[in-house]
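Visitor: got a predicted structure here, sequence first:
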Amino acid sequence: MCGHMFVVTGGPGSGKSTLIDALHERGFASMPEAGRAIIRDQVQIGGTALPWADKAMFAELMLGWELRSWHEASALENPVFMDRGVPDVVGYLTLSGLRVPAHVEAAAKTYRYNRIVFIAPYWETIFGQDAERRQDHEEAEATGRVMADTYARFGYQLVELSKVTVEERVTFVLDLLNAG
């Protein structure tokens, strides 16, 4: 386990990336979200590894991305904030009603993060759709629940982020890290 690697997870449009960007602006290392980058690349090249085309292949690309991010972050010494992690791939497959392959389950058990995982709940006020985020609010809420269940199943301690300003979220996260 890499105790300096902190996952921020939850449903789409819950403020995860905004929080991580704010932490990055304060000098903390971060790893970007896989999903949006994969969608952009697949659309650009006419690929089918997309959540609305080939969900299983999309999950495999996300797994590869998350493993690369894990290795890159594990080489660092100071805290790193991860925009999702390997267990998110398990959650995505579960949410999609697809079988979780043994190698994906093994990856989630092998590539560990700090036991504290921050979860951003569905937040109607800031939720929005765009070309890469096509989920509706029901799927966004369901994603948050599945990610919470998935991380708990893998033994992580979930800490829910309040629906407050970005600066208040940053202060909350940093206070929790300093207390630990």
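Guide: Yes, it's here.

Visitor: please make it C-alpha for all contacts and neighbour counts, starting now.
Guide: OK.

Visitor: go through the helix ranked longest in the chain and flag the buried ones.
Guide: For the chain, the helix reaching the highest residue count under DSSP state H is reported as helix 55-74. Buried residues in helix 55-74, defined by neighbour count with 16 or more other CA atoms under 10 Å: 55-56, 58-63, 65-67, 69-70, 73-74.

Visitor: quick one, helices of this structure?
Guide: 16-25, 34-45, 55-74, 86-95, 102-110, 137-153, 166-179.

Visitor: how much does the fourth one deviate in direction from helix 55-74?
Guide: The directions of helix 86-95 and helix 55-74 differ by 170 degrees, with axes from the mean of the first three to the mean of the last three CA atoms, to 10 degrees as the criterion.

Visitor: now swap in the shortest one and tell me
Guide: Put simply, helix 102-110 runs at 30 degrees to helix 55-74, going by the same axes, to 10 degrees.

Visitor: tell me the residue furthest from the middle of this structure?
Guide: Ranked by distance from the centre of the chain (CA atoms, centre = their mean), the top residue is G46, with 24.9 Å.

Visitor: who are the packing partners of the longest helix of the chain?
Guide: Secondary-structure packing of helix 55-74 (3 or more CA pairs under 8 Å, 6 or more residues apart in numbering; DSSP states H and E): strand 29-31, helix 34-45, helix 86-95.

Visitor: below is an additional structure, to be compared with the one above:
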Amino acid sequence: MNRFVVISGCSGGGKSTLLGELARRGHTIVEEPGRRIVEQELACRGSALPWVDGIAFAHRAIDVALTDRAAVEHLSGWVFFDRSAIDAVVALDHLSEGRGRYAGTLPRYHDTVFLTPPWPEIYVNDRERRHGFDDAVAEYQRLLVAYPAHGYRVSVLARMTVGKRADAILTALAQSASVC
């Protein structure tokens, strides 16, 4: 059973808050590559930013996600990722003609990917998230198609409290572990 669980979906859909709850409950989490890249690029006045050079940003996000995945191989228990390399590949495919470039080369995660749907009531822009809600919804729609195309089951998380979302994920994972 693959212990590496992806939480992805709509920007501003509550992923980071949910991951914070899972960390509070003692689970290992891996922060979103994109946010870390944006912070670094803004700090050093770089250009690998989604609103400046989206292709360079997507390539960096793939590299960071692959490095993150390799860095936690030795850990035991559930490891939760705020997005994965697949998210970055989807962004790259959307921006360029590189479709299929990474087919079959990405490491596997748990068979079920949990997606946070668009949630306009909690969506906010900030220093690192400058795109609008419509762009976030379009990204979500691409991920909703891409994850099954990469061989994953998608579980869309209901709009509920962060505690209930964490409970739902942990229950689903416990059930999938007992089936194996």
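Guide: Yep, it's here. If you're wondering where the values come from, they're calculated on a predicted model, not measured in any experiment.

Visitor: who's in contact with the longest helix of structure 1?
Guide: With CA atoms under 8 Å, 6 or more residues apart in numbering as the test, helix 55-74 of structure 1 has contacts from 2, 5, 30-31, 34-35, 38, 48-51, 80, 84-86, 89, 92-93, 96, 98, 104, 111.

Visitor: count of neighbours near G9 of structure 2?
Guide: Residues within reach of G9 of structure 2, counting by other CA atoms under 10 Å, total 28.

Visitor: that one and S47 of structure 2, how far apart?
Guide: Distance, G9 of structure 2 to S47 of structure 2, by CA to CA, to the nearest Å: 25 Å.

Visitor: can you tell me the closest non-neighbouring residue to the most centrally placed residue in structure 1?
Guide: The centroid of structure 1 falls nearest to R84 when counting by CA atoms, centre = their mean (1.7 Å). Spatial nearest neighbour of R84 of structure 1, excluding adjacent residues (CA to CA, 6 or more residues apart in numbering): T9 at 5.0 Å.

Visitor: residues contacting T18 of structure 1?
Guide: Contacts of T18 of structure 1 (CA under 8 Å, 6+ apart): V166.

Visitor: mind doing that once more with 10 Å?
Guide: T18 of structure 1 is in contact with 24, 83, 166, 169, counting by CA atoms under 10 Å, 6 or more residues apart in numbering.

Visitor: pull the number of nearby residues for the residue nearest to the second one when sequence neighbours are not counted.
Guide: Yep, that's D83 of structure 1 we're talking about. Excluding the flanking residues, the one nearest D83 of structure 1 by CA to CA, 6+ apart is E33, at 4.8 Å. For E33 of structure 1, the count of nearby residues is 20 (other CA under 10 Å).

Visitor: ok, the residue lying closest to H4 of structure 1 once chain neighbours are set aside to F127 of structure 1 distance?
Guide: Take H4 of structure 1 and drop its neighbours on the chain: the residue closest to it by CA to CA, 6+ apart is P79, 4.5 Å away. P79 of structure 1 is 28 Å from F127 of structure 1, where distance means CA to CA.

Visitor: also A22 of structure 1?
Guide: The gap separating A22 of structure 1 from F127 of structure 1 is 18 Å, by CA to CA.

Visitor: what does S162 of structure 1 give?
Guide: On the measure of CA to CA, S162 of structure 1 and F127 of structure 1 end up 15 Å apart.

Visitor: neighbour-wise, which of these two wins?
Guide: Neighbour count, other CA under 10 Å: between S162 of structure 1 and F127, F127 has more, with 17 against 14.
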